[in-house]
Each structure stands twice: as C-alpha cells, then as structure tokens.
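Asker: With the sequence up front, the predicted model follows.
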Amino acid sequence: MDRLTFFAIDTDATRAIQRGGPDAYGQLPDRAISDGDGMPCRHCMKNIEAGEDYLILAWRPFASHQPFAETGPIFLHARECEAMEPGQQVPEILHQSPRYLLRGYGSDDRIVYGSGKVVPQPDIEAYAHDLFQDPAIAYVHVRSATNNCYQARIERG
C-alpha cells in the first residue's frame, strides 16, 4: 500500500494573513478568543487553546478562481505558529470530529466526480488509499462533514 502524506496550509500565505493581510475574499479576518473546544488551526494543525486569540477567515486552497475552487471558513492562530511538517501521520486536528468529507481532485484542480464521501474518522486513511487507486486523482482534500470547512490536503507518497 502506498504511503500518504498530510499537508497543512502554506506558511507564506498563513504569515501574510497573521500579519494583517486579507483572506480569499479580500477581507480582513475576524478575531476571536478560543474557548478551547474545536478551534483547529490549519497551519500548525493543533487545537487553538482556551484564551488564545484566533482568526476566522475565508480560505480557497486553489491557485486560481474556477468553478471547483471552493472557498470556506477556517481558523488560524492569531500569533505566528510553527507549521506542521508534512507527514504520514493523521494530524492532531483530524481526531476532533467523528467523521470527515474526503474528495479527490485532478491535476487541473477540479473535483473528480463520484470521489466525495463522508467517512468515519478512523477510515480517513483507508478511504484516501481507495481514492488514490484512481489515476485521475492527484490529491485529496479533507473537509468538515458538517460545515465543509477545509482541514488538510493528502497526497501520495
């Protein structure tokens, strides 16, 4: 079975936002204080602890605007946090919910129809492996099963 690699969002894009830059809609992020429950930072891939400032912003994990370039809300630490290194382990934040939506995308950044499925949290890796059996799938997004918020990217290798 091929290995999977999980990726957080890009550090350069994260730093630009943490330093006052706009989100995917050209707006400044909202600021809030975490209550410590279910506020996953998409850069360090850890929960934002109670009492910490965080940002709520629109995120588009695609380089260009096109019909399949979904945009949705994400959370980031307001402070500059260290990026999660790409790795084979399921990131900490993907243990917070009972299920997630996984969807495959082609190298053209478009959804591969029929690939989207809500899976129980323990089945993330198994379903990603199933998706990668299709050579048309270049990468997989993990999203919230309830709010469609972007969580992480998975690639082969």
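Answerer: Yep, that arrived.
Asker: CA atoms for contacts and neighbours, from now on please.
Answerer: OK.
Asker: Quick one: residues contacting Arg143.
Answerer: By CA atoms under 8 Å, 6 or more residues apart in numbering, Arg143 lies in contact with 100-102, 149-152.
Asker: ok, second structure coming up, stack it against the first:
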Amino acid sequence: MDTQTTTTLLVHAIDPARLAAVYDTGTDAHGNRLLRLAATGEGEPLRCCLRFAEPGEQIALISYAPFDHPSVWTEVGPVYIHAARCAGYTPNGRLPEQLSSGPRVLRTYRDDDSMNYEHNTVVTNDADLAPIIERLLAEPDVATVHVRSLAPQCFHYSVKAGSAYAGRPAA
C-alpha cells in the first residue's frame, strides 16, 4: 500500500515583533501614522491573523515590506492589520483557510532572498493554492513563496516548506 506524502507548509504572517513596534509607536516602519478605519467586510485581508476582516471591525492600513533587511527586491505596499493587537496567526502546517485560494500572484525566492522569476506563478481563478505552492517549494531553487493579491499585488503572507509527513494511504 502506497503512502501519500504531504509537505508541511510553514506560513508566516507579519512578524509579531514588527507589528508590536507599529502598535507601540502608532506608525509603520516607513513613518506613516496608522490609518484606522472600519472594515467593510468586502475582502480586507488582515495580515496580522491571516483572515478577512468582518464588517465594522476596526482595522488599520499600514505600509509594509516583507523583507526586513536590505534587498533590491524590497517592495513596500499597503496592508491591512487589526487597529489593535490581536492574537495573531497560529501556524498549523496548512495555508490560512480564508486566504488559501486564488486569484493570487505567487512570487518565488531563492535561499538568498533573490527573486526567482522562472517560477513566479499567476493564479487567475479560485484554485486551491496549496498544491501549487507545494509544487513550487519542491523546486530546488525555490526557498520561499510570497502570496500576493492579483491586481494590486499586495503582500498577504510567505510560505516555506517544512518537513514532510506521511498522510493517509493513497487510493
């Protein structure tokens, strides 16, 4: 009997220490004051806890760059977070449920954080992103995948491959 092997996906929301600095100072890392607003509930993805905001929930818009070190691939863009600290995202080896399908842009990066243009992928439909990301992370020259929105290409979260585990027997 064959056993199906699945890759554990190590999903990273905005680093809690970087978020703490934003909440403590009231400004993002680029000097912008927190822009607080009530969520419409029409698709504001929260990068602190990796879910969509509920209508009326207090959220904030900040500028964010996924890389916290010098890199020519450092891009700063707007992202939503809760207006006040939340419990954050608890990794579970899978993609966050509400942000696990397309449409999305999947940007791939090597171990040295240089972008790997060869494997960047555009998902134009509502496909499940997990198998696509698993395939990308199986490439020997892909260490990290950044999941971004399709049109504005705003950062959602990053994913690395964890250890593989044996799943249920394959049919």
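Answerer: Thanks, I have it. Treat the numbers as computed from the prediction; the structure is a model and nothing was measured.
Asker: where does the TM-score land?
Answerer: Overlay of the two chains. TM-score (TM-score structural alignment, normalised by the length of the first structure): 0.89; 156 aligned residues with a CA RMSD of 1.8 Å.
Asker: returning to that earlier point: for the contacts of Arg143 of the first structure, give me CSV that also has secondary structure.
Answerer: Below are the contacts of Arg143 of the first structure laid out as CSV (DSSP: H, G, I helix; E, B strand; the rest coil):
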residue, secondary structure
Tyr100, strand
Leu101, strand
Leu102, strand
Cys149, coil
Tyr150, strand
Gln151, strand
Ala152, strand
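Asker: Need those residues in TSV (columns: distance to Ile33 of the first structure).
Answerer: Listed next are the contacts of Arg143 of the first structure as TSV, based on distance: CA to CA, whole Å:
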residue	distance to Ile33 of the first structure
Tyr100	25
Leu101	27
Leu102	29
Cys149	19
Tyr150	20
Gln151	20
Ala152	23
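Asker: what kind of secondary structure is the aligned residue in the second structure for Asp12 of the first structure in?
Answerer: Taking TM-score structural alignment, the alignment pairs Asp12 of the first structure with Ala17 from the second structure. With three-state DSSP as the basis, Ala17 of the second structure sits in helix.
Asker: Determine how far stretch 15-28 of the first structure lies from the middle of the whole chain.
Answerer: Offset of stretch 15-28 of the first structure from its chain centre (CA atoms, centre = their mean, to the nearest Å): 17 Å.
Asker: got the contact list for that stretch?
Answerer: Under CA under 8 Å, 6+ apart, the answer for stretch 15-28 of the first structure is 29, 55, 57-60, 71, 76-80.
Asker: Mind doing that once more with 10 Å?
Answerer: Under the criterion CA atoms under 10 Å, 6 or more residues apart in numbering, residues 11-14, 29, 43, 54-61, 71-73, 76-81 lie in contact with stretch 15-28 of the first structure.
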